[in-house]
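Colleague: below: sequence and its predicted model.
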Amino acid sequence: MADTNAKLTVNGEEYELPIIEGTLGRPVIDVAALQESGFWSYDPGFKVTAPVESKITYIDGGKGELLHRGYPIDELANNAEYLEVAYALLNGDLPNAEQKADFFEKIREHTAVHDQLRKFFEGFRRDAHPMAIMVGVVGALSAFYHDNLDLSNEEHREITAIRLIAKMPTLAAMSYKYSQGEPFMYPRNDFSYAENFLYMMFATPADVDYQTNDVITRAMDKIFTLHADHEQNASTSTVRLAGSTGANPYACIAAGIAALWGPSHGGANEAVLEMLDEIGTVENVPEFMEKVKSREVKLMGFGHRVYKNFDPRAKVMKETCDEVLEALGVNDPKLELAMALEKIALEDPFFIERNLYPNVDFYSGIILKAIGIPTSMFTVIFALARTSGWISHLLEMHSAPYKIGRPRQLYTGETRRDFVKVEDRK
């Protein structure tokens, strides 16, 4: 509801713009009345524009706070399983015992993918990036789940969400197995969500008694939870924009995966490991950090566009990182290098004053590296986790009246000019 109005004067004409208060965060000014003025608003990168109303996730970058349906991210990551968080994102509240059992069972029932999808994988080169494969195979789900899909129907929305969340680990693991030339592993419904993903990633048909490490399984589940949703970021906005056309939801999620692949978005944890490769050894860290201070090089995995304080996800991820490294007893020079970077960033006034703390990408990259997951799979795992957030936003949009996305532009090209025949062109 509009509580009061802002007044804007344009060329002597005054316009009243409603100020709308949310439950948390800054109030927003409804600029729809600008249409009558003959002007558009201009906001590159949507830095101060709220194109949607949502009840799912809230971020306070100044406080370093992230809430899913009102629940703080650290409490969720330390106390709930990823699928419980996914349920909350979709439904508004954490499930009770009966709802949890029912939701988990529905997920288990849909973990398998159509056998015809095996042929899709065979069409890719073995050295194709797993994210390229994921864009293709997730989009291909549209061909399997298209008929009789009515997103105005609540039951259809629910089964779409369950299918996507259930099948994403299977498709992600298949992307990895294909790149390795190893046989696909079918999901096991006696395993938990994270445990099943690790099984499909690392087991082979010869491993008849395959068992996962409890520390690694918990770490993977936390990685999923910490990446489940992050408000109106680039990939979520892409999913919503594609969905606003009425497009098939599986195609919309594929669009989100494509947006996530960018190095400025989901590719950041990959960039952390690439940065460590460039630094080389621990001895080179001081020199590298001096170059960071002089802006000669960019420090990946530190700071965040939204959080002006410590990334709340990073606090949980650091604790998990320490647990994993201790449990595995990993002796990896690259991980030692990462710890040396972390130490300087947490102690040097230059980084402290600028709030350049390690973010979730920094620690998740270290954990995934320690577990043995290749760098090329980092963003795939991000996409797997973020699917619950993407589909929650898409279905929230479809559960109420919405408009097709259609941004305006500031045109700076040529004015109207006459066509010139080719023989007369200079």
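Modeller: Now that the structure is in, tell me what you want to look at.
Colleague: make it CA atoms for all contacts and neighbour counts henceforth
Modeller: Noted.
Colleague: list the buried residues for stretch 73-80?
Modeller: 73-74, 76-77 (16 or more other C-alpha atoms under 10 Å).
Colleague: tell me where this protein has strands.
Modeller: 2-10, 13-20, 28-29, 57-60, 65-68, 71-72 (DSSP state E).
Colleague: show me the contact partners of the fifth one.
Modeller: Read that as strand 65-68. Residues outside strand 65-68 that contact it (C-alpha atoms under 8 Å, 6 or more residues apart in numbering) are 56-60, 72-73, 88-89, 229-230, 311-312.
Colleague: ditto for the first one
Modeller: Residues external to strand 2-10 that are found in contact with it (C-alpha under 8 Å, 6+ apart): 14-21, 29, 37.
Colleague: and which of those residues is nearest Glu423?
Modeller: Ser37 (44.3 Å; C-alpha to C-alpha).
Colleague: how much space between the closest one and Thr49?
Modeller: 19 Å (C-alpha to C-alpha, to the nearest Å).
Colleague: and if you look at Thr9?
Modeller: Thr9 is 20 Å from Thr49, by C-alpha to C-alpha.
Colleague: can you check Val28 too?
Modeller: In terms of C-alpha to C-alpha, Val28 sits 8 Å off from Thr49.
Colleague: contact partners for His230?
Modeller: 57-59, 66, 389.
Colleague: how close does it sit to Leu346?
Modeller: From His230 across to Leu346, the span is 25 Å (C-alpha to C-alpha).
Colleague: would you reformat the contacts of His230 as TSV and include neighbour count?
Modeller: TSV is the format used below for the contacts of His230 (neighbours: other C-alpha atoms under 10 Å):
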residue	neighbour count
Thr57	18
Tyr58	22
Ile59	18
Leu66	24
Gly389	25
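Colleague: okay, these in CSV with distance to Val422 next?
Modeller: Formatted as CSV, those follow (distance: C-alpha to C-alpha, whole Å):
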residue, distance to Val422
Thr57, 56
Tyr58, 56
Ile59, 56
Leu66, 59
Gly389, 52
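Colleague: tell me where the stretch 201-350 of the chain has helices.
Modeller: Under the criterion DSSP state H, counting those that start in this stretch, the stretch 201-350 of the chain contains helices at 214-226, 234-243, 249-260, 268-279, 285-293, 312-328, 333-347, 349-353.
Colleague: just give me the neighbour total for the closest residue in space to Ile223 that isn't next to it in sequence.
Modeller: Using C-alpha to C-alpha, 6 or more residues apart in numbering and skipping the chain neighbours, the partner closest in space to Ile223 is Ser364 (6.9 Å). Residues lying near Ser364 (other C-alpha atoms under 10 Å) number 29.
Colleague: need the distance between the two termini of stretch 5-14.
Modeller: So stretch 5-14: terminal residues 12 Å apart, C-alpha to C-alpha.
Colleague: let's bring in a second one:
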Amino acid sequence: MADKKATVQVTGQEPFDLPIMSGTAGNDVIDVRTLGAQGVFTYDPGFLATASCQSEITFIDGGKGVLLHRGYPIEQLANDSSYLELCYLLLHGELPSSEKLEEFEETITHHTMVHEKIANFFHGFVVDAHPMAMLCGVVGALSSFYHDDLSITDPAQRKRSAYRLVAKLPTIAAMAYKYSIGQPFVYPKNKLSYSENFLHMMFSVPAEDYEVNPIIAKAMDKIFMLHADHEQNASTSTVRLAGSSGANPYACIAAGIASLWGPAHGGANEACLTMLQQIGSVDRIPEFVAKAKDKADPFRLMGFGHRVYKNFDPRAKVMRETCHEVLTALKINDPLLDVAMELERIALEDPYFVEKKLYPNVDFYSGIILKAIGIPTSMFTVIFAMSRTVGWISHWDEMLSEKGQKIGRPRQLYTGAPKRDYVTVDKR
């Protein structure tokens, strides 16, 4: 906390000071909480210049391409850690000892089963329901099964609900996929790792044995890690806002899933695959690159550049290497993957893309990996939601741990009609 102040001058009023707060990294922020007492408040659509909370979980410096979870660079975590170890870090604030990690992994593993009656929810959906619709509905319904962890004032119950959500989301996600293609649900296996279990539940069938490819399992684990948390984005803010009302954790995560479903947020890798399908073949790439360079043309290359990262996406560096490992291992002959690799080459070499920093981002590479694995585009955002659940629930728990936590209540700039008298219908 710094002693710096900002002086505000409102016409017709005496100047007044607002404290300036400093975190451990990033920009200073002006504390505007007392503005209301002065008869004014800030106007910031989208909250792009407003810090809605204090948080110790994730820090992003978009200009420098930095992403830290609890202080640890994402590159180090993705290359040397695992998704469940990252989950422990996000939930508990520190890396676990080997004993604590083993205990945590065992706890998550033994919570992966879901109540058998949850299958009935899926059977109530039409067969062509979007998997995100099913995920949102079923996660919200979990509160009707787990009455023993709905007290948000009890830290032990909050932790138990967090563990359950992290454990059960892969099972529910895989059930949504299986239902959408008319195959029977597959139960989790405790001998498998988190990512292996997800792949097993997605792709195995009762008629034959399924062997998990370790390269694919490793790639899935990195996809989970690279999407685990990303500071105060739309869906995380939604979870926090829902949680500020005292809503139970399952309802809050369902709210986050609904927010993530929006194409401007969680649909980036799906939009990237749609773009590749639009291009169709390598020989058409010059045509679409020219369209992308033409400011008058509405076409935009999806999966390139990033709203937050102005130089490079640190997650994309990790994902690029994994992407090439998967494509080499699977030896897939797919024209769309050929298009993707040629687009990557152009983006990394063409002066126009280099100058404008339109580098391939994490969504570009994760979409390619998921397609290569055989996961349909309708499941891309489901996997994103599954990965992000640990970030959402960590922010939810952090918010409820704060003293004096208040329900969210944004203000507005009213631009409607001024006060006017009602006129009965016969006199209008």
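Modeller: Cool, got the structure. Not measured: the values here are computed from a predicted model.
Colleague: TM-score for these two?
Modeller: After superposition, the two chains reach a TM-score (TM-score structural alignment, normalised by the length of the first structure) of 0.98; 424 aligned residues with a C-alpha RMSD of 1.0 Å.
Colleague: coming back round to it: need the contact list for the residue nearest to Ile223 of the first structure.
Modeller: Neighbours of Ser364 of the first structure in contact, by C-alpha under 8 Å, 6+ apart: 223, 269, 317, 321.
Colleague: need the counterpart of it in the second structure.
Modeller: With TM-score structural alignment defining the correspondence, Ser364 of the first structure maps onto Ser366 in the second structure.
Colleague: which one is the corresponding residue of the second structure for Tyr307 of the first structure nearest to, not counting chain neighbours?
Modeller: When the second structure is aligned by TM-score structural alignment, Tyr307 of the first structure is paired with Tyr309. Leaving aside its chain neighbours, Tyr309 of the second structure sits nearest to Gly62 (3.9 Å; criterion: C-alpha to C-alpha, 6+ apart).
Colleague: now Ala128 of the first structure
Modeller: Nearest to Ala128 of the first structure is Ser179, by C-alpha to C-alpha, 6+ apart, at 7.2 Å.
Colleague: contacts only, for that neighbour.
Modeller: Per C-alpha under 8 Å, 6+ apart, neighbours of Ser179 of the first structure: 126-128, 130.
Colleague: just the ones of those residues in helices?
Modeller: If you go by DSSP state H, these have Pro130 in helices.
Colleague: now the contacts of Ser179 of the first structure: which count as buried?
Modeller: For the contacts of Ser179 of the first structure, a neighbour count by 16+ other C-alpha under 10 Å gives the buried set as 126, 130.
Colleague: now the contacts of Ser179 of the first structure as JSON lines including distance to Ser264 of the first structure?
Modeller: Listed next are these as JSON lines, based on distance: C-alpha to C-alpha, whole Å:
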{"residue": "Arg126", "distance to Ser264 of the first structure": "26"}
{"residue": "Asp127", "distance to Ser264 of the first structure": "23"}
{"residue": "Ala128", "distance to Ser264 of the first structure": "21"}
{"residue": "Pro130", "distance to Ser264 of the first structure": "18"}
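Colleague: Tyr186 of the first structure matches what in the second structure?
Modeller: Aligned partner of Tyr186 of the first structure by TM-score structural alignment: Tyr187.
Colleague: residue in the second structure matching Gln405 of the first structure?
Modeller: No Gln there; residue 405 of the first structure is Gly. So Gly405 of the first structure corresponds to Gly408, using TM-score structural alignment.
Colleague: just checking, that match touches Ser244?
Modeller: Yes - Gly408 of the second structure is within contact range of Ser244, at 6.0 Å (criterion: C-alpha atoms under 8 Å).
Colleague: got a PyMOL select line for the buried ones in the contacts of strand 2-10 of the first structure?
Modeller: Those of those that count as buried under 16+ other C-alpha under 10 Å are selected in PyMOL with:
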select buried, resi 15+16+17+18+19+29
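Colleague: distance to Val239 of the first structure added to the contacts of strand 2-10 of the first structure, as a markdown table?
Modeller: Converted to a markdown table, the contacts of strand 2-10 of the first structure look like this (distance: C-alpha to C-alpha, whole Å):
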| residue | distance to Val239 of the first structure |
| --- | --- |
| Glu14 | 36 |
| Tyr15 | 33 |
| Glu16 | 32 |
| Leu17 | 29 |
| Pro18 | 28 |
| Ile19 | 27 |
| Ile20 | 25 |
| Glu21 | 25 |
| Ile29 | 24 |
| Ser37 | 31 |
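Colleague: state the pair within the contacts of strand 2-10 of the first structure that is farthest apart.
Modeller: Maximum distance among the contacts of strand 2-10 of the first structure (C-alpha to C-alpha): 24.0 Å, for Glu21 and Ser37.
Colleague: rewinding a little: can you redo the strands of the first structure as TSV with distance to Gly45 of the first structure?
Modeller: TSV is the format used below for the strands of the first structure (distance: least, C-alpha to C-alpha, whole Å):
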stretch	distance to Gly45 of the first structure
strand 2-10	23
strand 13-20	22
strand 28-29	17
strand 57-60	18
strand 65-68	21
strand 71-72	27
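Colleague: for Pro333 of the first structure, find the nearest of these.
Modeller: Per C-alpha to C-alpha, nearest to Pro333 of the first structure of the strands of the first structure: strand 65-68, 33.0 Å.
Colleague: still on that earlier bit, which of the contacts of Ser179 of the first structure are conserved in the second structure?
Modeller: Contacts conserved in the second structure for the contacts of Ser179 of the first structure, counting by both residues aligned by TM-score structural alignment, their matches' C-alpha atoms under 8 Å: 126-128, 130.
Colleague: now do stretch 223-235 of the second structure: distance to the chain's middle.
Modeller: Put simply, stretch 223-235 of the second structure sits 4 Å off its chain's centre (C-alpha atoms, centre = their mean, to the nearest Å).
Colleague: and it, what's buried?
Modeller: 223-232, 234-235.
Colleague: also stretch 151-171 of the second structure?
Modeller: 151-152, 157-159, 161-171.
Colleague: how far away is Val127 of the second structure from Tyr179 of the second structure?
Modeller: Counting by C-alpha to C-alpha, the gap from Val127 of the second structure to Tyr179 of the second structure is 7 Å.
Colleague: also Leu199 of the second structure?
Modeller: 15 Å.
Colleague: ditto for Glu355 of the second structure
Modeller: From Glu355 of the second structure to Tyr179 of the second structure the distance is 46 Å (C-alpha to C-alpha).
Colleague: okay, these two: which has more neighbours?
Modeller: Taking other C-alpha under 10 Å, Glu355 of the second structure and Tyr179 do not tie; Tyr179 has more neighbours (21 against 9).
Colleague: my read is that Ile253 of the first structure contacts Ala140, right?
Modeller: No - counting by C-alpha under 8 Å, Ile253 of the first structure does not reach Ala140; the two are 10.8 Å apart.
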